[in-house]
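K.L.:
sequence first, then the predicted structure:
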Amino acid sequence: MNYKKYQKMYHPIPLEDRQWPNNEITHAPIWCSVDLRDGNQALYSPMTTEEKIEFFKFLVKLGFKEIEVGFPAASHTEFEFVRRLIDENLIPDDVTIQVLTQAREHIIKKTVEALKGAKNAIIHLYNSTSTLQREVVFRKSKEEIKQLAVDGAKLVMSLVDGQLDGNIRFEYSPESFTCTEPDYAAEVTNAVLDVFKPSETNKVIVNLPSTIEVATANVYADQIEYMCKHLNNREHLVISVHAHNDRGTGVASSELALLAGADRVEGTIFGNGERTGNTDVITVALNMFCQGIDPELHLENIDEIIEVYEKYNRLPINPRHPYAGEMAYVAFSGSHQDAIKKSMDKFGSSPSNKWANPYLTIDPTDIGRKYEPILINSQSGKGGVSYIMENKYGYTLPKPMLAEFSSLITDMSDEKKTVLTNHEIHQAFKDTYVNVAEPIKTRFYRSTEEDDCTILSATIEKGGKVTSIEGKGNGPLDALCNGLRQFLGQQFEICNYTEHALTRSSNSRAATYIEINDHNHHKTYWGAGVDANINTASIYALISAVNRMLADN
């Protein structure tokens, strides 16, 4: 790893007598959701207009009063979405929409056009100011970059005065702020503020984005405090932060920025965004909540938030998410379980009692969850089953197979009306999926290569009758599939295949998982094979899946 090729991308912070380390967060900031812009543009499949409308309504339900709804000049879909919000009167009177525009004439004009008729809106103007962007991307001098920002601000002001009647506020971002010389960032921003003319009744938002994280969170805090001390008319400004998560410290950067004087946080629920994501607003808000601070967002039903997020973003929640993860309130260690139980027995979950627990920073019931140790019953989820199968027995099940098996375990536990032991769970997996030998059983197989083709001959037993079959394919599994299809008169194909060693030792057995698609009945079936030989394990997995298909039909 050639670490010497890397260098610091941030500039020294000329900050003396820093104050932020002595400060505390005492109240919630102004929240601005950027899910519909930063979040949406980072999705494999961006939301449709209808989906964005539904997601916007949900963000309003969560309590966001400022919501960035898009970049109207970017596409017809973006423009149409903003227009529909306005034309169909979908924006509550106490909610302000925010739109993003580069400091470029045609983009600014399209953006202002999109806002006609809006009651409350923020025009978020930005241009990149960092050394690298100036020299490599734009090839402009400092003065030229500053003039670009000033000209953009002037055009915004003139168009708003001539075309918009609503309560229009202004926001400016020196994009790539974290990589910009601090004095120059302040110089450009002050030049823009001279145009926007902030006042007591017309506060301007100055957004200082960690467009890319290039330093520890304390450096970002220094940058924010420096700007707070060097911006004109600080009392008439709303200092906003927009932290990305390139170093995995987006939440910490936002929190330390609040200590350093920021008033506002832009982010997304669960941190979706470009590259490694944006600040996770849910985490920042609940971090405040567990310190006795009202987050001023409605987070009492975390499962509903997850459901909506996953529906429209088509992204999973990390099982180890601090508050929303399915494992967040599960303790694996017996000592942890014991300490948590004793604390709950003493303090309980009564609203009249102060929460105190050695391992849980928050009462799960406050966000619609419950504490669940690793005991598998009819209420257990995939996480517990996955943990037991992997950590106790070495099986790492593919997600679709895990979902199917977890459902089976739930039914078993429901029928027994009690928890299942680890042994019972393991035995149920083996009985259902592993080396299933009924109604057909492989007694012998041999494969040979001929003319870039694999020929597999196998002796199988079905109903007490031994039969020889043969198939050709691009490998042993494909050849066996062809032979079985002809023998059984069934149309199926392999649609999923994974394998791994059950232990890390040199003599470990292999575990193979195969899913087949039964074309005759439009269903899929999983099988697992375990053997010291990986090829044999794969054959067993295929036969197991076929046997499950035959048993079902």
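P.N.:
Alright, I've got the coordinates. These numbers come from a predicted model, not from an experiment.
K.L.:
for the rest of this, base every contact and every neighbour count on C-alpha atoms.
P.N.:
Fine.
K.L.:
touching, Asp94 and Lys65? I think so.
P.N.:
Yes. Judged on C-alpha atoms under 8 Å, Asp94 makes contact with Lys65 at a distance of 6.6 Å.
K.L.:
between those two, tell me which one has more neighbours.
P.N.:
Lys65 (19 against 11; other C-alpha atoms under 10 Å).
K.L.:
mind listing what the closest residue to the more buried one other than its chain neighbours touches?
P.N.:
Residue nearest to Lys65 in three dimensions, not counting chain neighbours: Val95, with 4.5 Å by C-alpha to C-alpha, 6 or more residues apart in numbering. Contacts for Val95 (C-alpha atoms under 8 Å, 6 or more residues apart in numbering) come out as Val60, Phe64, Lys65, Glu66, Ile67, Asn120.
K.L.:
would you turn the residues you listed into a markdown table with distance to His336 and secondary structure?
P.N.:
A markdown table is the format used below for these (distance: C-alpha to C-alpha, whole Å; DSSP: H, G, I helix; E, B strand; the rest coil):
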| residue | distance to His336 | secondary structure |
| --- | --- | --- |
| Val60 | 38 | helix |
| Phe64 | 36 | coil |
| Lys65 | 40 | coil |
| Glu66 | 41 | strand |
| Ile67 | 40 | strand |
| Asn120 | 50 | strand |
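K.L.:
in JSON lines, list these along with distance to Leu258.
P.N.:
Converted to JSON lines, those look like this (distance: C-alpha to C-alpha, whole Å):
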{"residue": "Val60", "distance to Leu258": "23"}
{"residue": "Phe64", "distance to Leu258": "18"}
{"residue": "Lys65", "distance to Leu258": "19"}
{"residue": "Glu66", "distance to Leu258": "18"}
{"residue": "Ile67", "distance to Leu258": "19"}
{"residue": "Asn120", "distance to Leu258": "25"}
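K.L.:
got another one to weigh against that:
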Amino acid sequence: MISNPAEKYRRLPVVDLPDRQWPSRTIDRPPVWLATDLRDGNQALFEPMNRDRKMRLFRELVRIGFKEIEVGFPATSQIDFDVVRELIEDGHVPADVTPMVMTQIREDLIARTVESLRGAPRAIVHLYNATAPVWRKVVFGMSVPQVMQLVERHVLYLKRLTDAAPQTQWILQYSPETFCMTELEVALEACNTAIRAWDAGPQRPVIVNLPTTVEVTTANVFADQIEWMHRHLERRAHVVLSVHPHNDRGTGVASAEQALMAGAERIEGCLFGNGERSGNVDLVTLALNLYTHGVHPGLDFSEIASIARIAEECTSVPIHPRHPYVGDLVFTAFSGSHQDAIKKGFAAQAEDGPWQVPYLPIDPKDLGRTYDSIVRVNSQSGKGGIASLLERDHGVVMPRRMQVEFSAIVQKAADASEAEVSGSMLWALFEQTYLAPAVDPEGSLVYRGHRLFDDPAGQGIELDLVIDARPCRVRGVGTGPLEATVHALGTTLRVDSFEERSLGQGAEASALAIVEMAMRGVNGTRFGVGRNVNTLTALVQAVISAVARLKAESSGTAAVRTGRMPACL
């Protein structure tokens, strides 16, 4: 890169519009949408779509709800010409959908274009020519008056051809290509020349389309340009003001939104912004931005994953996993703080209330997505996300201190694997950590059964265990089963908390018991979990699970000799 880019790159002038109105406006209705996937998007492909893929994508655009669809460049592509003829002759175009075709302003190309549309009830013919200074001087060698003569001659030629085919309702669309780099007075003269030549009026609508053929300014400057044109166009009541933003600076969506605020009524773009160079405006993002502000776009994206797969298959262009609203990971949080906020947001979200879930600007279910992949676990995840997955997938609600304990275990596993921890891996870790210690045949403290008995001092219990591979029975008495179980296992144990929850409903529901315990000589506490259809059995297993984990932190079989574990009967 050069040290002083100002020596090489010329800044375009800003628009002199001190009384601009667009910054104070809001978008309260959707624009007219035109999908250019079959033309602009198709031109940008390594391998342009064949007839079958074009037809499939056309049907999908109709299903989504587009009422204007650019179906190709029939004057320069035989496939496009054949597709246009098939759409018309075989009745694939619904009565409320208008096809559009594009051509440069050259008489032979215009004639071929009109021929492709023969028999269509309604059609838009899109004429364009470049108007910016560098194109006028370097590419075409034309003066401004010569450019205006070119526009007038070819619009009049189109008018003669279309007047000779009155069975079709013809609409002219004129684009001063490279509008955003053209002097506003020159762009206005070109558009007004086309409007006059077409004789725009109540029965002769015209679309004036203003493209950022190569995006070269910030979005606010483009909005100024659109508002200036909106104020100065002739026969404005009979003109639909359209924009076709590209994305060379990465602000195609912003340019489109601000253009709508500045007076544009129609937007051209592709579903996922697939156009030349950096692409054009992404219609899915633009439409769903409106939706999240309470404005229905009039397009149906309720099965967004299906739309994405069809677009990928037709274009062979993959959609980025972080693509707004659509990407496979766009509703996924790995960050611990994000996961915690999302979990709390879902808990607080009222079913019939306004959507207010942190980090999720739209309800994924509105797009046909589930909540299954919102929280996922890797080495960056925190206790909130882990807890959320266990609660969602298995109904396990962990106390907060247990979340802290288990998240450290998960983090260690994630660091070791250097990969995402799947839901099944997470559950396997939970089982291995909390459920296996009490029942694993290879464990150092294993539960085999229990028997309650009455005792003058309270509730008695006899535990059938395996301690360090030796069968063992121990007894304890307490004010209830929990205290009796703890007393049976040793005098150095302490219960800090205990919770019981139900997993599932009906006859097959099981009980989940969670206990937090401490053992003299072991720093901190450990949690234990028991799961059984019998509530008491789950309780006993939870205590044994916690003690087995504490025992693993102590000195093994020496714990029995020092009194930390009981002697067998």
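P.N.:
Done, it's in. This one's a predicted model, so the numbers in the text were calculated from it and none came from an experiment.
K.L.:
got a TM-score for the pair?
P.N.:
In this superposition the chains share a TM-score of 0.69, using TM-score structural alignment, normalised by the length of structure 1; 399 aligned residues with a C-alpha RMSD of 2.5 Å.
K.L.:
quick one: map the residue nearest to Lys65 of structure 1 onto structure 2.
P.N.:
Using TM-score structural alignment, the partner of Val95 of structure 1 in structure 2 is Val97.
K.L.:
ditto for Met47 of structure 1
P.N.:
Using TM-score structural alignment, Met47 of structure 1 lines up with Met49 in structure 2.
K.L.:
give me the neighbour count for its match.
P.N.:
21.
K.L.:
and what about it, helix, strand or coil?
P.N.:
coil (DSSP: H, G, I helix; E, B strand; the rest coil).
K.L.:
for it, give me its contacts.
P.N.:
Asn42, Cys314, Thr315.
K.L.:
out of these, who's nearest Leu241 of structure 2?
P.N.:
Asn42 (24.3 Å; C-alpha to C-alpha).
K.L.:
could you look up the SS state of the closest one?
P.N.:
helix.
K.L.:
what segments of the stretch 351-500 of structure 2 are strands?
P.N.:
Along the stretch 351-500 of structure 2, the segments classed as strands by DSSP state E, counting those that start in this stretch run 445-455, 458-467, 470-478, 493-503.
K.L.:
contacts only, for the residue nearest the centre of structure 1.
P.N.:
Most central in structure 1 under C-alpha atoms, centre = their mean is Asn272, positioned 4.8 Å from the mean C-alpha point. By C-alpha under 8 Å, 6+ apart, the contact list for Asn272 of structure 1 reads Asp35, Asp38, Gly39, Ala42, Asn278, Asp280.
K.L.:
recalculate using a threshold of 7 Å.
P.N.:
Gly39, Asn278 (C-alpha atoms under 7 Å, 6 or more residues apart in numbering).
K.L.:
same deal with Gln102 of structure 1?
P.N.:
Leu125, Tyr126, Asn127.
K.L.:
nearest spatial neighbour of it, skipping sequence neighbours?
P.N.:
Per C-alpha to C-alpha, 6+ apart, closest to Gln102 of structure 1 is Tyr126, 5.1 Å.
K.L.:
what's the matching residue for Thr213 of structure 2 over in structure 1?
P.N.:
Match for Thr213 of structure 2 (TM-score structural alignment): Thr211.
K.L.:
now its match, nearest residue through space, not along the chain?
P.N.:
That would be Ser176: by C-alpha to C-alpha, 6+ apart, it lies 5.0 Å from Thr211 of structure 1.
K.L.:
quick revisit: rebuild the strands of the stretch 351-500 of structure 2 as TSV, extending it with distance to Val330 of structure 2.
P.N.:
Output for those, formatted as TSV (distance: least, C-alpha to C-alpha, whole Å):
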stretch	distance to Val330 of structure 2
strand 445-455	45
strand 458-467	50
strand 470-478	53
strand 493-503	31
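K.L.:
nearest to Gly269 of structure 2, of the ones you listed?
P.N.:
strand 493-503 (50.0 Å).
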